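Asker: could you look at this predicted model? Sequence included:
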Amino acid sequence: MQGGNTFPFGFGWDSAPEGIADFRFLLHAPAGARGAVRVGRDGHYYTGSRRIRFWGVNFTAGANFPPKSDAPKVAERLARAGVNCVRFHHMDADWAQPSLIDYSGGTSRTLNPEALDRFDYLFAELKKRGIYGNINLLVNRRFFSKDGLPEAIDSVRDVKDQHGIGFFYEPLMVLQQEYARQLLTHRNPYTGLTYAEDPALAMVEINNENGCLQSWFLGVYDRMPELFQQALQRQWNEWLRRRYSTTARLREAWGEIDQPLGTSLLRNADFTRGGAEWVLEQHGSARAEAVYQEGAVQIRITQASDQDWHVQFHQPNLQVERGALYTIRFEARADAERPLRVSIGMAHAPWQTLGVEETVSLTPEWRTYEVVGFVSQDDTNARLLFSGLGKQTGAVWLRGIRLQRGGTVRYLPEGEALAEGRVPILYRRQWARYPERAQKDWLRFLWETEQHYWQRMYRFLKEELKVKGVVFGTIIRCSTPNLMAELDAVDTHAYWQHPEFPNQAWSATDWYVRNLPMVNTGGGTLTGLAVSRVVGRPFNVTEYNHPAPNQYCAEAIPMLTALASLQDWDALFLYTYSHSADLKAERITGMFDINQHPVMWGLMRAGAALFLRGDVARARRWTAAELNADDEIDHLRTSWAWGLVSGEHAGLDGRWAFRHRIGIVRRREDTPPNALPPDKVALNPERYESDTGEVVWTGFSQQRGVFVVRSPVSKVAVGFLKGRSYELGDRFQLRCVEAPLDGFAAFVLTALEHGTRWRCLITTVSYAENTGWNLRELGEGRITVGNQWGDAPTRIAVPTLELSVPFPAQKVACWALDSNGKRRQRIAAVSTGRNTARLRLEPAHRTMWYELILG
């Protein structure tokens, strides 16, 4: 699936555009000249007395260690694109080529001197040009028993699991501190400063996308070796003794339940009427059939899919009550060992689980299973659900199914369990079995354990290592707003249509993205970002992308930066510039790498101006909702691993971010003056317009979304523009004559001067591709290139646009530019009136950049 009307256009890895495309004016050099980055009283970043925002990129793995001959060219390329910060990510990975850690001796406690020297030189070259740094301390480091840890650590193969254990296991915390000391107190010979004392180090992140609570939700603590479970159990029992003193008081607080079982709530449970009352669902490419015989059902999965929920067997129209105990009993077997997920959930949108859920392991022999749990809310159309069958072909048999109210809950061991430290940890896989009071205690224990970790690491970095820059922990949703707001700043990540891997994680061949435009959603990833912001703390988005080969990625940068400016956020980082130190491929090299992606890299300057200059005025009013620590912990009972707690739990609607500034407050008294209560926000569901009038988003409900910015110095139209005209403010008007992808295009006019004389960079594009890549459709909006990414050069498709300007034709000068910003072709303006003219921007110009001078 190769695009038709494309032409070669790319940005050289060492290109340093001049003239109108040189955006170094947005940076102050050297980085740190005004002093260290700090948090002001207004909750924003400052250097000295001046506010600063950060528009950045990630350098991932080997990209952090380019050859010294390349580092100055890379730094210059970034500076001229308006980038003023680099996030150094995955430096510690054992798969990075090279890695900052020398893993050759089977340990992770020694830095790689060659990689460190390359990093030092890169950092110095960035600093010279006004580009700050953000060092990530723990991302993908692998720990070993040779590090001085128990041999049990070697059986924990997933590094994220190892890092999760580190939230409560002292020896792992000590190793993290050792690495931080080695790196941050190392003196960079090219700057003469340690990283801790260098004001060009704007930020230090403690632990990427991880948390104690998240690790438990992911089942890490269920499956970790017994030695670590014992360590966690000791801390759990110590916490309970401080809270309850004696086993008797603990038993009284939690209670133990032994309720008689009621009659079964199911209809046709013995299948005497075949499949009556039961539903077999198939989704995606999954195919299955149900055969009823001899009081049992055989579910045959004849074709697997990429999602386990794509085959489900359930009975709907059941009535359940909040807080009531229910027991599910059944017999089951399978033709081969496989998991089966059993739950009580909604038989209607949004299809959520109602508290009771457990995964059991089936074998070829008949076995009896029992799942006991408390229902989380009333529902008159609930369902008993057997799922998790979609990713594996084969057969599963069920019989003797019963759903009864009542059951037995025994949690505490006999005797003086608390005094003897025998109260077991709570397992994620058995969550519904535990009474509400036990659940709340366990979550508070994990919350406080995680709090201790963040506070300890923060104090170590700020007080012992004397880090001058800001320090923050991880992202909201992997941790919680209240925990993160106790540090210097709050962070989050988002990806529109992240790659999916149906069979093997991070397979280079078996993956896809959904080729969908966010502009048609009325929210997308942007609303999720907005509800993660905490009032009074700088707000960062340190990873963002619309990964390749999504053909609509031209919407990413204009929409993100416009919203961030409207919301008055503080730092944005695209993920990622590159994963490799070899930057010379001159083609799109992967799902996330933007350094050779002409759409993403070509729009970097427009994004820099929109965000760093604050081209979109911040919204005039706030709306805020209170989410204190107690409420946060309570919401965790019905949360999940990658979406712990956000402003949504407090009543914030992310769509409001396109009207007013929105955020969480931890105390009611922190609410901004004159903030609108959530129940007073008025937002037209068909048309979002900011209270400044500069940002408008329409057409998404008809799947013809258009996002427009009409600020004095940045004018944006992105979406399905074809066939319509758009007022961009100041008497600028845009009309889209033709565009690929059913009329999709992005247009940004960035004014470097404006008023009586305008000097502007215009960026306009629809999509990009590599020459000869094997882009193919998989159905249901899914596309992939597998590992067939094609060759150089990259190619782009652009729309045909007519831009009307408020100047007579004789005062209009326009040139098509090459990828180095050099004028290549003069574009004539056509007079349309005494003081108006029109320009036609079209594929024949073979560019995505234009220089426009008015007056």
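Answerer: Structure's in. What do you need?

Asker: use CA for all of it now, contacts and neighbours both
Answerer: Fine.

Asker: residues near G523, how many?
Answerer: Look at G523: counted by other C-alpha atoms under 10 Å, it has 17 neighbours.

Asker: how much space separates the closest residue to it other than its chain neighbours from R141?
Answerer: Spatial nearest neighbour of G523, excluding adjacent residues (C-alpha to C-alpha, 6 or more residues apart in numbering): R655 at 6.2 Å. In this view, R655 and R141 are 37 Å apart by C-alpha to C-alpha, to the nearest Å.

Asker: what's in contact with the helix or strand containing L563?
Answerer: Element membership for L563, per DSSP states H and E: helix 556-567. Residues outside helix 556-567 that contact it (C-alpha atoms under 8 Å, 6 or more residues apart in numbering): 526, 545-546, 570, 600, 603-604, 606-608, 610-611, 614-619, 657-658, 660-662, 695, 707, 709, 716, 718, 748.

Asker: ok, now stretch 768-782?
Answerer: Counting by C-alpha under 8 Å, 6+ apart, 1-3, 284, 512-516, 549, 551, 587-588, 597-599, 783-786, 788-797 sit against stretch 768-782.

Asker: just stretch 60-72 next, same as before
Answerer: Under C-alpha under 8 Å, 6+ apart, the answer for stretch 60-72 is 88-93, 96-99, 115-116, 118-119, 121-122, 125-126, 576-582.

Asker: quick one: the helices in the stretch 201-350 of the chain, in order.
Answerer: Secondary structure of the stretch 201-350 of the chain by DSSP state H, counting those that start in this stretch: the helices cover 212-217, 220-223, 226-244, 247-254.

Asker: and those helices as a markdown table, adding mean neighbour count?
Answerer: Compiled in a markdown table, the helices of the stretch 201-350 of the chain are given as follows (neighbours: other C-alpha atoms under 10 Å):
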| stretch | mean neighbour count |
| --- | --- |
| helix 212-217 | 24 |
| helix 220-223 | 20 |
| helix 226-244 | 16 |
| helix 247-254 | 15 |
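
Asker: try this one next to it:
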Amino acid sequence: MSHLLQAPAGQNGFIRIENGHFVNDAGRVWLNATNLTGSANFPSHPDADLLAERLARFGINCVRLHYMDANYGNFKEEPEQGIFTIDPSTQRNLDPDQMDKFDYMISRFKAKGIYVNINLHVARKMDDRDGFSGSDQRPALDKGVDNFEPRMIELQKEFARDVLLHRNPYTGFTYAQEPAVAMVEINNENALFRQYFIGNIDKLPNPYALELRKQWNDWLHENYKSVDELSRAWSLSKEDLESPFEKREVATIKRDVEYSPSRRDFYKFMYDAEHKYWTGMYAFIKDELGVKPVVSGTQLRYTSPFLQADLDYVDIHAYWCHPSPVNPNWEIGNVSMVNSMHYMYELAGQRIEGKPYTISEYNHPFPNQYGAEGQPMLRAYGRLQGWDGVFQYTYNHRKDFQPQAMTYFFDMIARTDVLAHMPACAAIYLRGDVQEAEEAVVAEVNHMTYFDQLSREKKVTVGIEKAGYAPELALMKRTSIKLTEKPAAVGEADHLEDRIIRSTTGELTWNREIEGAAYWTVNTDNTKLFTGFPEGRDIDLGEISLKIGKTRLGWATVSLVSQNGKGFGKNAYSSKILLTATGLVENKGMEIEQLPKNKIRLSDWGEGPVQAEGIPAKIVFPLPAGKVQCYALDAEGNRKEAVSVKKSKKRGFCEIVIGPEFKTVWYEIETH
């Protein structure tokens, strides 16, 4: 699918914003993307060449460069070096060898038409080496603290300067002036509000707790001219407040304090502190460093959408069945999202009207056995909704770019069931096979009403259902929330009970006629896709019909993509079609432990090679058998065996029967 990419990336100028969307000089920009994590951001030069080539072939036109500001490891693997030198005295110096690998990789991406998203703070946690005490008592990765602690903010600016003003010798541009940089993210999944709500701010050691109290008291003095005014506002006696107010020693409000005027004020203080941080970092990046790419703060659901809307675009993350906890005692839900479509309508319902919207992390993590459904759903509804970027998390998190097994929860690099449908994802989203909805639901959210919810319910999230709209409307038409200072309707909405919910474009259908055995389809001129529980049903995909046989999960994902965009034979054009069929995929020797409540754990992760179930299915095409040829493909995409094409009972049609005997997930079909 590399023909869909515009190479080199940035040839049509910088990505900018017009009418609430990403554009460049050639028009709208859609980012069909993935992530690299940790040491995967620093491949060898040969690996970088292969990586860029492979991602381009899958139709990936943007890569988010994530978690590069610390050594990355996990409970299964030792840490591997990030962007900083390994130095016992500091963690502030960029490593020249790592930067060379980073620069070369980005130059190869650019050459292939692949943009990058540069993440700034993700994981660096300051310690005694650089004068920060109590690292073991602060929140993980300094989350929340680095929103207000002045020295930490200055070091974030230093890192931004070092990276963004660094000149890539392979392209000749600094990253501040590089048109192949799509965007810059300030701070991943990080907000003072989030850390306060989970109790971490209450446990801060000094000097961080004292710094927060100082800023709180400064805020009180800026907003109240006298202790008398504060006493009236808080309905507390002047005697109790006078001494701490005058000495600037009013205590911060603990998380579990009941709602009160003082708690509401403390929330206002945190809101203002975050606003100062996000807008201050933004101004530094854009104005002082002169960064041309667009900039975002952090993700929705960690802080207020009103705060994030102050920056260029809005981002969010979501995971279906995220492993919990992420340690040796992990467990993961093992159910399909097709029975609920939960995250599709939840993500759509939180979009902010008038702002570009990206989902920079999305996954149905391994070993959830239904992972193939996730990325096609994200791409299809992303295009229906007009979202500006959709990112799988993550392509790889290690230096090994030829793994033979699935070794961690989030990687796509060896996950056959997910990778195999990425060509369909590129066609759906990047080529635009799915149409953007013309009909829209825009729910207004009043700032004062929202802040009341925030301070009373400790909830930063808001969506269309809070304004009385059924969330499933997002499966039918474009949805968003409009942030306003004007009065707006408030009210909980009932869920839609329809057993079949179809997009207003007619291309996306969610069928839940059989309880617990739903399915979902894409039916466009050049892409067809099924995912879900077949239950012996004939699946109507327009001119194509599909019937899937018995599988190990009673579930499968099947996609068909006209690679040259000439359809499936009905229009008399010759066409080259990629047929992909996946079900259960696992490592050799992998052992699953069944747990209560539809959860699983791996007692043995197994080893390579990855093994994929062959899916039995019959596909009926709208052409005579003599005009259709089919071939099973090997792992490299080469033809290895012809598949017979037979005359169908339906006049003028033919049928192709695939199955486990072909030992592949990919087939090539030619129509003449």
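Answerer: Nice, thanks for sending it over. It should be emphasised that the depicted structure is a prediction, and the values quoted were computed from it without experimental measurement.

Asker: in the first structure, what stretch matches stretch 210-230 of the second structure?
Answerer: The alignment of stretch 210-230 of the second structure onto the first structure (TM-score structural alignment) covers residues 230-250.

Asker: now swap in stretch 51-68 of the second structure and tell me
Answerer: Per TM-score structural alignment, the counterpart of stretch 51-68 of the second structure in the first structure is residues 74-91.

Asker: gap between the two ends of that stretch?
Answerer: OK, stretch 74-91 of the first structure end separation, C-alpha to C-alpha: 18 Å.

Asker: in the first structure, what stretch matches stretch 375-384 of the second structure?
Answerer: Stretch 375-384 of the second structure maps onto residues 557-566 of the first structure, going by TM-score structural alignment.

Asker: hmm, I was thinking of stretch 178-196 of the second structure
Answerer: Going by TM-score structural alignment: stretch 178-196 of the second structure matches residues 198-216.

Asker: and the end-to-end length of that stretch?
Answerer: First-to-last residue span, stretch 198-216 of the first structure, C-alpha to C-alpha: 37 Å.

Asker: so how far is it from its chain's centroid?
Answerer: From the chain centre to the centre of stretch 198-216 of the first structure is a distance of 14 Å (C-alpha atoms, centre = their mean, to the nearest Å).

Asker: can you check stretch 207-227 of the first structure too?
Answerer: The answer for stretch 207-227 of the first structure is 19 Å, by C-alpha atoms, centre = their mean.

Asker: how about stretch 237-254 of the first structure?
Answerer: For stretch 237-254 of the first structure - counting by C-alpha atoms, centre = their mean - the centre lies 39 Å from the chain centre.

Asker: and if you look at stretch 148-164 of the second structure?
Answerer: Distance, stretch centre to chain centre, for stretch 148-164 of the second structure: 25 Å (C-alpha atoms, centre = their mean).

Asker: again with stretch 62-72 of the first structure
Answerer: On C-alpha atoms, centre = their mean, the centre of stretch 62-72 of the first structure falls 27 Å from that of its chain.

Asker: swap in stretch 807-818 of the first structure?
Answerer: 41 Å.

Asker: which residue numbers in the second structure go with it?
Answerer: On the second structure, the counterpart of stretch 807-818 of the first structure by TM-score structural alignment is residues 623-634.

Asker: may I see the buried residues of that stretch?
Answerer: L623, P624, A625, V628, Q629, C630, Y631, A632, L633, D634 (16 or more other C-alpha atoms under 10 Å).

Asker: is D49 of the second structure in a helix, a strand, or coil?
Answerer: helix (DSSP: H, G, I helix; E, B strand; the rest coil).

Asker: do you know how far it is from I500 of the second structure?
Answerer: Applying C-alpha to C-alpha, the value for D49 of the second structure to I500 of the second structure is 46 Å.

Asker: between the two, which one's more packed in?
Answerer: It is D49, of D49 of the second structure and I500, that has more neighbours when counted by other C-alpha under 10 Å, with 17 against 13.

Asker: ok, N58 of the first structure - contacts?
Answerer: V86, R87, F88, H89, T542, E543, F573, L574, Y575, T576, Y577, S578.

Asker: that one maps to what in the second structure?
Answerer: With TM-score structural alignment as the criterion, the equivalent of N58 of the first structure in the second structure is N35.

Asker: whatever helix or strand its match lives in against the first structure, how far on average?
Answerer: Assessed by DSSP H and E, N35 of the second structure sits inside strand 31-37. For strand 31-37 of the second structure, the mean deviation from the first structure after alignment is 0.8 Å (mean C-alpha distance after the TM-score superposition for the first structure).

Asker: hang on, the earlier thing: can you put the contacts of N58 of the first structure in TSV and add secondary structure?
Answerer: Shown next, in TSV, are those (three-state DSSP):
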residue	secondary structure
V86	strand
R87	strand
F88	strand
H89	strand
T542	strand
E543	strand
F573	strand
L574	strand
Y575	strand
T576	strand
Y577	strand
S578	strand
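
Asker: matching residues in the first structure for stretch 280-299 of the second structure?
Answerer: Counting by TM-score structural alignment, stretch 280-299 of the second structure corresponds to residues 456-475.

Asker: what about the matching stretch, distance to the chain center?
Answerer: The chain centroid and the centroid of stretch 456-475 of the first structure are separated by 23 Å under C-alpha atoms, centre = their mean.

Asker: first vs last residue of it, how far apart are they?
Answerer: Stretch 456-475 of the first structure: ends 18 Å apart by C-alpha to C-alpha.
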